[in-house]
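K.L.:
I'd like to go over a predicted model; first the sequence, then the structure.
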Amino acid sequence: MMMLSFSVALTWSLLLLFLHHSVASLLSDRQALLEFASAVPHSPKLNWKSSIPICTSWVGITCNTKGSRVVAVHLPGVGLYGPIPAKTLGKLDSLTILSLRSNFLSGDLPADLLSLPSLHSMYLQHNNFSGNIPSSFSPRTSMLDLSFNSFTGLIPAAIQNLTHLSSLSLQNNLLSGPIPELNTSGLTQLNLSHNLLNGSIPAALQKFPTSSFEGNNMLCGPPLKLCNVSTPSPSPSPTSLPPPPTVTKRPSDGSKKKLSRGYIIGIVAGGSALLLFLLVMIVVCCVKKKSGESNGVLKGKGGRTEKPSKDFGSGVQEAEKNKLVFFEGCSCNFDLEDLLRASAEVLGKGSYGTTYKAILEEGMTVAVKRLKEVVVGKKEFEQQMEIVASVARHPHVMPLRAYYYSKDEKLLVYDYAPSGSFFTVLHGMFRLPSCSFLPSFPRLAPFLACFGTDQR
């Protein structure tokens, strides 16, 4: 009896100890995130508050299934500005995914961030980080994207010890020196283009395409041009003597005066031509600048953009990238780039376009309706979207979360409903008690998603 009581007491003690440790760990993660948010300026979209649950209500935060630790931070394009302080995000020792891309983060990258023990995917592209890349990496690192920043120095030699590395993107930085011998056993994606790298490309990396190395003028070897073995030029023979100086006849005073007058005329003419050329160039530059501002042409960092998804968004215009318009009340934390990168599955095709199931980088699933047969101006389209947002308050209409408009592409973003489509509703899988109002809005038919709530 005493042994049984002792066993029960021990079990309860261990259980209480585990619960206490889980709560303490989550509180530690929350404090680290609050310290990061207080030190790094950001947009109001980041509604992190200690008064609301971290695992269910904080934008961009994902916890494990037990709700005891933070395992992912996904904050692309939320207006983060300035350096990342050490001992903030670096305290999240259960973090597996970190995505802070397309912000305005700058300064050195804290070493404790790359060395988080559980971290396997890091996306920091399109920021303003500078300095050397830290040489301490998590041994689980498989995805590392530091492209489109201003990192300098050498590619850390420690990167060749990453046995799980499958994707490495360091393009469009200021990295110099030779390329280290990377572990290529699982490496499937590599981009080191547009840096200051030099030397020959390691033999194990020559299987990657030219685009992985272009823009490094001092780099050679397949798949780039072959390395040239330069031979020193022969030194001049010691027996050879320089030619004797030529004796010129001293000009008379009259010829000296004529020569000086010719020099003066030449200098005046050359100076006038140079001044005229400079004036013309200034006028041309001013005209081009004014024309560029009036046309509203925006260029991304480095002048290049990533290729959009072939499934949908092929008509997305460069000047309107990340112009995804969200409706009030939506706490979504993705942008247009996330949407175009998502893996897409066709759910159905209708008279007005095709609907896709899109799974975003952090696992969130949305439904994207691509309108191909709707020809409407931007102003009228935006007016229709406002009407749809008001109609979507009906309990049997799927709320519209966001939309994108360009001349050639129009996208509508809804919550993904795994319970079925409007087609299944009409064919008896669900009751349709209140969708009869749709014929009253014929112009809204391409934009509305109606569903039933009572399952038979």
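P.N.:
Received the coordinates, thanks.

K.L.:
from here on, contacts and neighbour counts on C-alpha atoms
P.N.:
Noted.

K.L.:
number of nearby residues for the residue nearest to S314 when sequence neighbours are not counted?
P.N.:
Leaving aside its chain neighbours, S314 sits nearest to P308 (6.5 Å; criterion: CA to CA, 6 or more residues apart in numbering). Other residues near P308 come to 18 when the count uses other CA atoms under 10 Å.

K.L.:
how about the helices in the protein?
P.N.:
2-39, 54-57, 111-114, 253-295, 336-341, 378-391, 422-426 (DSSP state H).

K.L.:
quick one, what contacts the residue nearest to S314?
P.N.:
Going by CA atoms under 8 Å, 6 or more residues apart in numbering, P308 touches S314, E337, L340, R341.

K.L.:
just G313 next, same as before
P.N.:
Contacts of G313 (CA under 8 Å, 6+ apart): L340, E409, L411.

K.L.:
got the end-to-end distance for stretch 44-53?
P.N.:
End-to-end distance of stretch 44-53 (CA to CA, to the nearest Å): 18 Å.

K.L.:
quick one: buried residues of it?
P.N.:
L46, W48 (16 or more other CA atoms under 10 Å).

K.L.:
contact partners of it?
P.N.:
Outside stretch 44-53, the residues that reach it (CA under 8 Å, 6+ apart) are R30, L34, A37, I54, W58, V59, V78, S331.

K.L.:
so how many other residues sit close to the residue lying closest to the first one once chain neighbours are set aside?
P.N.:
Distances taken as CA to CA, 6+ apart put I54 closest to R30, at 7.1 Å, once the chain neighbours are dropped. Using other CA under 10 Å as the criterion, I54 is surrounded by 23 other residues.

K.L.:
hold the first one in mind and look at this next one:
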Amino acid sequence: MGSGHRPVIFLTLLLLLSAASSDLDADRAALLSLRAAVARSLLPTWTPSASPCSYQGVVCEGGRVSSLRLPGAGLLGSIPAGTLGNLTALRILSLRFNALSGPLPADLLSLPELRNLYLQQNRLSGGVPDAISGLKNLVRLNLAGNSFTGNITAGFSALPRLRTLFLERNSFSGALPDLDLPNLDQFNVSFNRLNGSVPPSLRKMPAAAFLGMSVCGGPLPACPGDLSPSPSPSPSPSPGSAQPPGGDNGGGSGGGGNKSHKKKKLSSGAIAGISVACAVAFGMVVLAFVLLCTKRSSENTAASAARTPAARKPQARAAVVSAAAGAAPPPPAGSAKKLVFFGEGGKGEFDLEDLLRASAEVLGKGTFGTAYKAVLETGVVVAVKRLKDVTLGEREFREKVERVGAMNHPNLVPLKAYYFSKDEKLMVYEYMPLGSLSALLHGNRGSGSAPLNWEIRSAIALGAARGLAYIHSTGLSSSHGNIKSSNILLGKSNMDARVSDHGLAQLAESSSSSMPARAAGYRAPEVTDPRRVSQKADVYSFGVLLLELLTGKAPAQAVLNEEGTDLPRWVQSVVREEWASEVFDAELLRDQNVEEEMVQLLQLAVDCAAEYPDSRPSMAEVVGKIEDIRQSSLRVAAADGGENESRRTDSIDGSKPDGGDH
């Protein structure tokens, strides 16, 4: 009976092969029609006799054309119907940076398998029809930099998988629709002709997504008549200025219940804002009171000591930094401890008494203690770190700190002095006026802030790499142990990057305090004892830091995608999906002429964050690679005056496995 079925099986196989061949022939015909319409004499490998799978920019899967990428290929004219729409197995289409014009072809909007569509920087016009809702599998859509007009269609809400929607720099008009896109995490409609309020579904997006338009609410300043102001970089209103529930809300797009007499409630964002404002105000009052009490106490102590010098030895005044922390005992009575300076830096400028009298501002609480900005009465400004969890004896502490103080490199934050007592251990550093890289990347970036372009970010990467490489060069056992963006500080400019907290991991290594949370997202997978970190583990952390610079995403972010993977794994999954440029921060992508260098730095970051230590480069090799990448971008900038519209990158959109589009 089995042999009786063989002719049927053979015939079935022949039919399947014939169907596959017919489908590929249809794909070839569609591509040749496209070439005849918009490519003219371009694309010489697109010939009737060749397999379409060998065409420039074409990738096949399962005997069908699955990917078509022709970025910056000189395509000109309108896309005719019956071309792209016939590529029914197409998953990725990139025709960005060409001169395509006319409307979106209707048949293009019905491709069943299309996941990524990149048409930015063309001359496409007309409206985006509701028929776009037929692209049910679409994940990434970029129509930026065209001439689209009309309203933004609510048909986008019918795309359940959509995660990227870039519509900026077009001529869309009217109000923003309330898009129901639960997976949307990248969105931009800046520089259109939109007006009205940001709908509730889009209020989680940053203010940079709505620039250059008459739009209000959400991350932007509140609309006139709104009950609750939207979060914005401007100071929060005082609780007393908010209207009571049930007040008029003429500018809102959501509203309360169906009955007009139903009271309207403050949004959760407004309640959170009011709570934070109250907490901050209360904290400032308490801090002012504590500082006042400390000052008076210091004056009384000094006066009392002057009256009875023999009966009462003066205690060192409680430092303002200690008062701000709220629980620091003063140095013990009769203590003769002094600040120990390194070299000549700071000697004669100030002493311990000056430091204890200084006004202070909390800069942040970190892994090894709390950092303060201390402004001395003479005007000198220093950064003071009040260490915690350090159980070393004085001799061992001094030996380790003196090794740190001996480090001298332009990309390290200089250690000026230290203080040791049983109850207090202070480190005094040169003050870095521009704060940390973490604050620069993830803080409130208002419209007046300078752009974090490629030049700045690559300079920060190089400075931090040089500082860490210097630490590694001081000995085989020398490592930093806590590389993260909050430990990269900026000096006199955004390009002056310095590594801080170097050597502090060794001071705290005998402590049993938990370090797993110290470098959340930065810690190498092989590190089981967080107090013992190797140079290769530092390289891993630096790789994550590079990814943070390139993506703008914080590694400690709880969930970067639906799988909840960490930053290195997320970037690698994106690269495998062939849309590598989707990982780059939108602000960084404005530098279109350095895409190749961006991809090279991305690859270096992935190499540094390799799972196995032996696969990671040394920091000296990392420095050399970043120097080469920056030199390449500087040569390009010098050659074309900083603008090179014709220079395109095959490493993003070509046939390489790490390709992609933005």
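P.N.:
Okay, I see it. Note that this is a predicted model, so its numbers are computed, not measured.

K.L.:
please state their TM-score.
P.N.:
The TM-score (TM-score structural alignment, normalised by the length of structure 1) is 0.54; 278 aligned residues with a CA RMSD of 3.7 Å.

K.L.:
closest to G271 of structure 1 out of the contacts of stretch 44-53 of structure 1?
P.N.:
G271 of structure 1 lies nearest to V78 out of the contacts of stretch 44-53 of structure 1, by CA to CA, at 53.4 Å.

K.L.:
so what corresponds to the closest one in structure 2?
P.N.:
Matched to structure 2 by TM-score structural alignment, V78 of structure 1 sits across from A73.

K.L.:
residue contacts, its match?
P.N.:
Taking CA under 8 Å, 6+ apart as the criterion, A73 of structure 2 is in contact with L42, F97, N98.

K.L.:
show me which of those residues is closest to S618 of structure 2.
P.N.:
F97 (37.7 Å).

K.L.:
which residues of structure 2 does stretch 108-123 of structure 1 align to?
P.N.:
With TM-score structural alignment as the criterion, stretch 108-123 of structure 1 aligns to 103-118.

K.L.:
in structure 1, what residue corresponds to E430 of structure 2?
P.N.:
Counting by TM-score structural alignment, E430 of structure 2 has no partner.

K.L.:
check R163 of structure 2 too.
P.N.:
Checking TM-score structural alignment: R163 of structure 2 goes with S166.

K.L.:
circling back: compare the contacts of stretch 44-53 of structure 1 and tell me which is most surrounded.
P.N.:
I54 (23 neighbours).

K.L.:
you'd agree it is up against G60?
P.N.:
No: look at I54 of structure 1 against G60 with CA atoms under 8 Å: they stay out of range, at 10.0 Å.

K.L.:
coming back round to it: dump the helices of structure 1 into TSV; add distance to Y123 of structure 1 as well.
P.N.:
Formatted as TSV, the helices of structure 1 follow (distance: least, CA to CA, whole Å):
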stretch	distance to Y123 of structure 1
helix 2-39	17
helix 54-57	21
helix 111-114	11
helix 253-295	32
helix 336-341	12
helix 378-391	33
helix 422-426	37
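
K.L.:
which stretch among those helices comes nearest G353 of structure 1?
P.N.:
Nearest to G353 of structure 1 among the helices of structure 1 is helix 422-426 (14.6 Å), distances taken as CA to CA.

K.L.:
what about the strands in the stretch 201-350 of structure 2?
P.N.:
For the stretch 201-350 of structure 2, the strands defined by DSSP state E, counting those that start in this stretch cover 214-216, 340-341.

K.L.:
flag every buried residue along the first one.
P.N.:
Along strand 214-216 of structure 2, these residues count as buried under the neighbour rule (16+ other CA under 10 Å): V215, C216.

K.L.:
F6 of structure 1 versus the closest residue to L92 of structure 1 other than its chain neighbours, what's the distance?
P.N.:
Excluding its sequence neighbours, the residue lying closest to L92 of structure 1 (CA to CA, 6+ apart) is D29, at 5.8 Å. According to CA to CA, D29 of structure 1 stands 35 Å off from F6 of structure 1.

K.L.:
more crowded one of these two?
P.N.:
D29 (25 against 11).

K.L.:
quick one: that one and V70 touch, right?
P.N.:
Yes: if you go by CA under 8 Å, D29 of structure 1 and V70 touch, sitting 6.5 Å apart.
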